[in-house]
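S.K.: this one's structure only:
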């Protein structure tokens, strides 16, 4: 019988909260302070976690550089994460840029500009 909340989802939520806290407070790289963890997807066996992040920058080169730095620091983050969360095995982390926030912001700007043009007419 299936329960209401899947274990992988609970672990993903736990990792998302802990990673957001770690990136904000414990990491020395200032670029990580501009990172928001938008979601975490964990494999069924809890061995790998794909961490979706958005970055508060507009330049694609800086965004790619920040995500690359996150992936380089993944082992260190995993070590710190193991101290924060109570899991037998902490999953390997892979950081991926989440474009949905930037895309939504662009659509919102387009809607706002269309509304302004409509009011002027």
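M.R.: Alright, I've got the coordinates. Everything numeric in this text was worked out from a predicted model, so none of it was measured.
S.K.: From here on, just use CA atoms for contacts and neighbour counts.
M.R.: OK.
S.K.: Can you give me the buried ones in the helix or strand containing residue 105?
M.R.: Secondary structure assignment for residue 105, by DSSP states H and E: helix 100-120. Neighbour counts over helix 100-120 (16 or more other Cα atoms under 10 Å) mark no residue as buried.
S.K.: Please apply the same query to stretch 59-73.
M.R.: 63, 66-68, 70-71.
S.K.: what does stretch 42-58 give?
M.R.: Counting neighbours by 16+ other Cα under 10 Å, the buried set in stretch 42-58 is 42, 46, 49-55.
S.K.: got another, please set it beside the one above:
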């Protein structure tokens, strides 16, 4: 099975959906921040490993605590995946912190700030 095959893409999406559900509803670890999102999942073609890209909307300390909480809950999540998704192998989960959402929010704020400055400058030019 090729890495970007239709079957692998479908498995990635299904694992992502199940992990999102587990993190939101099943895991009761207080270290895991409520604004935690599963951004993407890459399951290896042999189904033995999965990279889980996680985004946490919060500060660095909250990201660290969430990472530790997810790492400690990985065996529980893996067992739940085995129950809900029928795969030949249930992948070992590796969590990777992804800051793309936070980066996008920061860029959006910067763009808004620049646009506001342009509008303010244009309105002051009209006043003169």
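M.R.: Done, it's in. Nothing here was measured: the structure is a model prediction, and the numbers come from that model.
S.K.: Can you calculate the TM-score here?
M.R.: After superposition, the two chains reach a TM-score (TM-score structural alignment, normalised by the length of structure 1) of 0.89; 118 aligned residues with a Cα RMSD of 1.7 Å.
S.K.: on that earlier part again, nearest to residue 28 of structure 1 among the buried residues of stretch 42-58 of structure 1?
M.R.: For these, the residue nearest residue 28 of structure 1 by Cα to Cα is residue 55; the value is 16.7 Å.
S.K.: quick one: that closest one from residue 115 of structure 1, how far?
M.R.: Distance of residue 55 of structure 1 to residue 115 of structure 1, computed by Cα to Cα, to the nearest Å: 28 Å.
S.K.: thinking again about what came up before, which secondary structure elements does the helix holding residue 105 of structure 1 contact?
M.R.: With contacts taken as 3 or more Cα pairs under 8 Å, 6 or more residues apart in numbering; DSSP states H and E, helix 100-120 of structure 1 sits against no other helix or strand.
S.K.: Give me the contact list for that helix.
M.R.: By Cα atoms under 8 Å, 6 or more residues apart in numbering, the list of residues contacting helix 100-120 of structure 1 from outside reads residue 54.
S.K.: same thing but at 6 Å, please
M.R.: Outside of helix 100-120 of structure 1, no residue comes within contact range by Cα atoms under 6 Å, 6 or more residues apart in numbering.
S.K.: For structure 1, just list every one of the helices.
M.R.: Applying DSSP state H to structure 1 gives helices spanning 7-25, 60-72, 74-84, 100-120.
S.K.: Quick check: the third one compared with structure 2, mean distance?
M.R.: Taken against structure 2, helix 74-84 of structure 1 registers an average deviation of 0.9 Å after superposition, with mean Cα distance after the TM-score superposition for structure 1.
S.K.: hmm, who's touching that helix?
M.R.: With Cα under 6 Å, 6+ apart, helix 74-84 of structure 1 has contacts from 90, 93.
S.K.: Flag every buried residue along that helix.
M.R.: In helix 74-84 of structure 1, counting by 16+ other Cα under 10 Å, buried: 74, 77-78, 80-82.
S.K.: With the first one instead?
M.R.: Taking 16+ other Cα under 10 Å as the basis for neighbour counts, the residues of helix 7-25 of structure 1 that come out buried are 8, 11-13, 15-16, 18-20, 22-24.
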